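Participant: structural data only, the sequence is not supplied:
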C-alpha cells in the first residue's frame, strides 16, 4: 500500500478498519480538554470500559454473599482463575492446561526459576541479554546469589555489536554454543523493551535445548502484541504481565506458561501452597500436598479476584477479536507511523530521526523506538503538553506504541502534525 501523509488518507484507513469500533470501548485521559493520542500501551494499557462492570460484579457479590461468593457468585471465586486458561492459550500459543494466572511478573519468574534453574557444579550458567529490563537483571542476579554463586561467573550476557541497536540471532546462538555444557538456563525477553526488537524465539529455544539447557522467556512486551507459539516451539516456561498490551490495570496479575512435559512430576522442585493442591480436595485441609495435574500446580495462594476481574474483561475482547486480526492492524498502523515519521523528517530542516526498531515486520511488534538526533527532552515535553502520551528513555529515545485496539490511523496523522510543530518551535 502506498501511504499518504494526509488527514483524508488516514480517515479512509479508519473507515475501512474492522477494529476501529473498539476505540470506543476504552477510556482516554484528556489534555487541554481533548482525548490524548496514547502511545504508551507498552507500559500501561488504557482502561477498557468493560473493566468496571467486571469489578463491580465482584464487589456486588462480596457485598451480597460475603464468603459464600467463593461458591455461589455468578463467577465463583474458587475457580475464577480457570476462566483465563483457554482464552490466554490462544494469545500465547499454548494448550489451556499449560496456563496459570497468579501473582505478578517478577514474582512468577522467581517461582518458575525454583523449578527450572537447578545449577550443578558443571552446569550453572544463565544466558540473558545485556541491559535486560532492570527487574530481570535484579531477579537473575539474586537467584544466582541464592544458590551461592557469583553473578559475574554465572551470568553470561549476549551483547549487541558495536554501533548496532539490535541483537543478532547468530550472536545469541554463538553464545549458547560457546557456553555449551555449562549452560543451565537461557532466559531472555522475547521483545526487547528498549528497541522493540522481536527475537527469534523458536530458533533460540531450539539452540538452548541442543546445548542441554532449559529455555524460558519473559514475555512482558510480547503477550497480546506478537504471534506466539510457545507449545509448538517447545518453550519450557514463560511469564508475562497483563497491564501492558493486555490492558488489565496497573501492576496487575501475571500469566504463566509451563510446558505440559513438566506436569504431574512428583520430583520437580517447586514452592507450593494450597491453591496448587488438588482442587477437588482443597477444602479438606489435608496435610499432604497433592498437586493439580497441570500448570495450576504452581499456584500458591488463592486468586486475587478483584485484580483478576479487569484482566478477564480485557481478555474477553482479545478472544472476540483474535490475535490474527490484531496483528494485521498492528502491522499496518506501525508501518503508517513509520511513514509519517520519515515524511516529517524529510520536511523539517536539520532534524534526523533514527528508528532503532528493526524495519523487518517479522522482527518488530507494536513499538517503534525513535532516537532523536539533535533533539532533547524538550521535544518529549512538548509532545506531552500537547496531548501525545509517549515514553522517554535515556539517552535520547522516545518509544511509540500504537496499540491496535484503541489507536487510529488519524491519531498517527495528528501526531505527525503535532511533532512537526514541536520541531519548528525550538
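Facilitator: Happy to help now that I have it. From a predicted model like this one, the values you see are computed outputs, not experimental measurements.

Participant: when you work out contacts or count neighbours from here on, use the C-alpha atoms and nothing else.
Facilitator: Fine.

Participant: going along the chain, name the helices of the stretch 301-426 of the chain.
Facilitator: Under the criterion DSSP state H, counting those that start in this stretch, the stretch 301-426 of the chain contains helices at 305-321, 323-347, 377-385, 409-424.

Participant: to clarify, my last question referred to the chain.
Facilitator: Secondary structure of the chain, counting by DSSP state H: helices at 7-15, 49-65, 69-72, 85-92, 105-116, 134-146, 151-154, 169-179, 201-210, 305-321, 323-347, 377-385, 409-424.

Participant: quick one: the ones you listed as CSV, columns for mean neighbour count and distance to residue 24 too.
Facilitator: Formatted as CSV, the helices of the chain follow (neighbours: other C-alpha atoms under 10 Å; distance: least, C-alpha to C-alpha, whole Å):
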stretch, mean neighbour count, distance to residue 24
helix 7-15, 16, 13
helix 49-65, 16, 9
helix 69-72, 16, 32
helix 85-92, 22, 22
helix 105-116, 19, 29
helix 134-146, 15, 34
helix 151-154, 14, 48
helix 169-179, 16, 40
helix 201-210, 19, 34
helix 305-321, 20, 13
helix 323-347, 18, 16
helix 377-385, 16, 22
helix 409-424, 19, 14
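
Participant: that older thread, switch the helices of the stretch 301-426 of the chain over to TSV; also include distance to residue 133.
Facilitator: Shown next, in TSV, are the helices of the stretch 301-426 of the chain (distance: least, C-alpha to C-alpha, whole Å):
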stretch	distance to residue 133
helix 305-321	23
helix 323-347	23
helix 377-385	22
helix 409-424	28
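
Participant: what's the closest of those helices to residue 134?
Facilitator: Among these, the nearest to residue 134 by C-alpha to C-alpha is helix 377-385 (22.2 Å).

Participant: tell me which residues are up against the closest one.
Facilitator: Residues outside helix 377-385 that contact it (C-alpha atoms under 8 Å, 6 or more residues apart in numbering): 31, 389, 390, 392, 396, 398, 418, 419, 422, 423.

Participant: change it to 10 Å
Facilitator: Judged by C-alpha atoms under 10 Å, 6 or more residues apart in numbering, the contacts made with helix 377-385 from elsewhere in the structure are 31-32, 36-37, 372, 386, 388-398, 415, 418-419, 421-423, 425-426.

Participant: any idea of the angle it forms with helix 409-424?
Facilitator: Here helix 377-385 points in a direction 140 degrees away from that of helix 409-424 (axes from the mean of the first three to the mean of the last three C-alpha atoms, to 10 degrees).

Participant: before we go on, here's another structure to hold up against the first:
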C-alpha cells in the first residue's frame, strides 16, 4: 500500500474501510470537556463495547428474577455459559472449539498449564523463555521451578537479543535448544512480546521444541485478537491469554486457555483439578472420583463468573461478526501507516524497535525515545493521546483495528511532531 502524509489521505482510507462502522460499537474515552481522546492503548486495556452493559444487565435480571434457576434457563443458561464462548474464541486463535476454554485469569492458567506440561526430571528440567518476557511470566516460571525442587539459576534459560540489538533472533533460539539439548523440558514463549512488539514464529518454535523432545507453550496476552496464531495447526501443546487487551472484556477480566486435542484423553497427564472439569454427566454426583471432561474444559476448576463472562461474550460477538481475517487485514494497513508517519518525522531521537515486517508484529509499535525519560510520554498524554510508557525509553502505541482509524494515527503523529 502506498501511503501519503496528509489528513485527506487518512480520511479517504477511513471512508472506504469495510470495518469503519465497528468504531461505533465502542465507547472511546473522552477528556474533561467530553472530547474523544486518541486512544491507542488497546495493548493494555481495550475500549468498552457499548453492548457490554446490556449483556451484563441481562444476567443481573435473570439473577434477580430466577435466582439459582438461572443455571437452567432456556437462553444462555449459566451451567453452559462458557460453552457459548468456545466457538468464537476458537475462530480468533485458530483452534477447534474443544481445544479452548475461557476460565480463571492469565497467570493462574499459566500455572495450571505448567503443572501439566512442565514435568522436570534430573536430566530434563530446563525452561527456555525470552529474556524480556512479561514479568508475571518470569515470576510464574521461577516459582514453578522452585516448587519442583530445582533452581532457576540452572534451570531457567533466557533467549535474549544480541548485544546492541532489541529483538530476539530465531537462530539464537535454535542455538540455545541445541546447546542445552535433552535438558530442556519446556519452551515457553510470550507471543507477541509486550515490550518490543515482536511476534515470534509459533509453528517454527513449536517444531523446534518438539524435535528436541520438549513441550512448547505460548503466552498470547499481546497476541490474541491481534495476530492469527493458528494454534491447532501449529501443534503447540498449550497457550494462555487474557481477554482485557485486544479482546475488550474489561479490566482484570477472565483469561483463556488452549490445550491441543492430542492431550485431551491422556489419563496420565498431571493437572490440578476442580469440580467444573469433572465429567458433566456425573458432576453433581458429589461422591464420584474425578473423571475429566475430554476437552480443554477438563482443566477448569470452579464454575465460571457469569457477569465477567457476559462482558467477554459481548466482545467476542463483535469479533465473530467482523471476522478475524478482516480485522488482521486492516491492522496491517493501519500499523503500516503509523510506521510510515513516524519514519516521516525523520527525527534522530526517535526509532521504532518493532520489526518492520508485518508478519513479525501485531498492531503495536514500540517507539524508542533516545536519551529521554517519561516526560515526552507525559506531554503526549496531555495532548490527548493515550498510549503507554515502558522503562527505560519506549512509548507503546497500538492502533486497534476495530475502533481505531487512519485519522487517529495521523493525528497522533501530528501531535507528537508538535511536542518534539
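Facilitator: Arrived safely, thanks for sending. Just so we're clear, the structure is a prediction, and the values are computed from it rather than from any experiment.

Participant: residue 12 of the first structure pairs with which position in the second structure?
Facilitator: For residue 12 of the first structure, the aligned position in the second structure is residue 12, judged by TM-score structural alignment.

Participant: so its match makes contact with residue 20?
Facilitator: No: at 11.5 Å, residue 12 of the second structure and residue 20 do not qualify as touching, with contact defined as C-alpha atoms under 10 Å.

Participant: residues in contact with residue 189 of the second structure?
Facilitator: Residue 189 of the second structure makes contact with 127-131, 133-134, 137, 159, 200, 202, 205-206, 216-220, 239, according to C-alpha under 10 Å, 6+ apart.

Participant: now the residue positioned nearest the centre of the second structure, nearest residue through space, not along the chain?
Facilitator: Centroid-nearest residue in the second structure: residue 221, 2.4 Å away (criterion: C-alpha atoms, centre = their mean). The shortest distance from residue 221 of the second structure to any residue that is not its chain neighbour, by C-alpha to C-alpha, 6 or more residues apart in numbering, is 4.3 Å, and that residue is residue 241.

Participant: what is the burial count for that neighbour?
Facilitator: The burial count assigned to residue 241 of the second structure is 26, neighbours taken as other C-alpha atoms under 10 Å.

Participant: kindly report the same for residue 18 of the first structure.
Facilitator: Neighbours of residue 18 of the first structure (other C-alpha under 10 Å): 12.

Participant: need the contact list for the residue nearest to the centre of the second structure.
Facilitator: With C-alpha under 10 Å, 6+ apart, residue 221 of the second structure has these contacts: 43-44, 106, 134, 190-194, 239-247, 255-256.

Participant: and the gap between it and residue 31 of the second structure?
Facilitator: Applying C-alpha to C-alpha, to the nearest Å, the value for residue 221 of the second structure to residue 31 of the second structure is 28 Å.

Participant: cool, and residue 1 of the second structure?
Facilitator: Relative to residue 31 of the second structure, residue 1 of the second structure is positioned 34 Å away (criterion: C-alpha to C-alpha).

Participant: who has more neighbours, those two?
Facilitator: Comparing residue 1 of the second structure with residue 31 by neighbour count (other C-alpha under 10 Å), the higher total belongs to residue 31, at 11 against 6.

Participant: what lines up with the more buried one in the first structure?
Facilitator: Aligned partner of residue 31 of the second structure by TM-score structural alignment: residue 31.

Participant: report the contact partners of the residue lying closest to that match once chain neighbours are set aside.
Facilitator: Taking C-alpha to C-alpha, 6+ apart, and ignoring the residues beside it in sequence, residue 31 of the first structure has residue 387 as its nearest neighbour in space, at 5.2 Å. Under the criterion of C-alpha under 10 Å, 6+ apart, the neighbours of residue 387 of the first structure are 29, 30, 31, 32, 33, 34, 35, 36, 37, 38, 415, 418.

Participant: now restrict those to buried residues only.
Facilitator: Burial of these was assessed by neighbour count (16 or more other C-alpha atoms under 10 Å); the buried members are 36, 37, 38, 415.

Participant: give me the subset of those residues lying in strands.
Facilitator: Using DSSP state E, the subset of those located in strands is 37, 38.

Participant: now, among the buried ones among the contacts of residue 387 of the first structure, which is nearest to residue 298 of the first structure?
Facilitator: Distances from residue 298 of the first structure to these, taken by C-alpha to C-alpha, are shortest for residue 38, at 35.7 Å.

Participant: could you find the closest non-adjacent residue to that closest one?
Facilitator: Spatially, and ignoring its direct neighbours in sequence, residue 38 of the first structure is nearest to residue 389 (5.1 Å; C-alpha to C-alpha, 6+ apart).

Participant: which residue in the second structure aligns with that neighbour?
Facilitator: Using TM-score structural alignment, residue 389 of the first structure sits opposite residue 386 in the second structure.

Participant: quick one, what contacts its match?
Facilitator: Contact analysis of residue 386 of the second structure by C-alpha under 10 Å, 6+ apart lists 29, 37-42, 377-378, 380, 396-398, 412.

Participant: relative to residue 101 of the second structure, which of those is nearest.
Facilitator: So of those, ranked by how close each gets to residue 101 of the second structure (C-alpha to C-alpha), first place is residue 42, at 22.4 Å.

Participant: the closest one is in contact with residue 248, isn't it?
Facilitator: Yes: because the distance of 7.9 Å satisfies C-alpha under 10 Å, residue 42 of the second structure is recorded as touching residue 248.

Participant: and residue 285 of the second structure, how far is that from residue 279 of the second structure?
Facilitator: 10 Å.

Participant: between those two, which one's more packed in?
Facilitator: Comparing residue 285 of the second structure with residue 279 by neighbour count (other C-alpha under 10 Å), the higher total belongs to residue 279, at 18 against 9.

Participant: how about the more buried one, nearest residue that isn't a chain neighbour?
Facilitator: Using C-alpha to C-alpha, 6+ apart and skipping residues adjacent in sequence, the residue nearest residue 279 of the second structure is residue 293, 4.8 Å away.

Participant: verify the contact between that neighbour and residue 266 for me.
Facilitator: No: applying C-alpha under 10 Å, one finds residue 293 of the second structure not in contact with residue 266, separated by 11.0 Å.

Participant: ok, these two, which is more surrounded?
Facilitator: Counted by other C-alpha under 10 Å, residue 293 of the second structure and residue 266 do not tie: residue 293 has more neighbours, with 19 against 11.

Participant: that one matches what in the first structure?
Facilitator: Aligned against the first structure - with TM-score structural alignment as the criterion - residue 293 of the second structure pairs with residue 292.

Participant: that match contacts residue 262, correct?
Facilitator: No: Residue 292 of the first structure lies out of contact with residue 262 (C-alpha under 10 Å); the separation is 12.0 Å.
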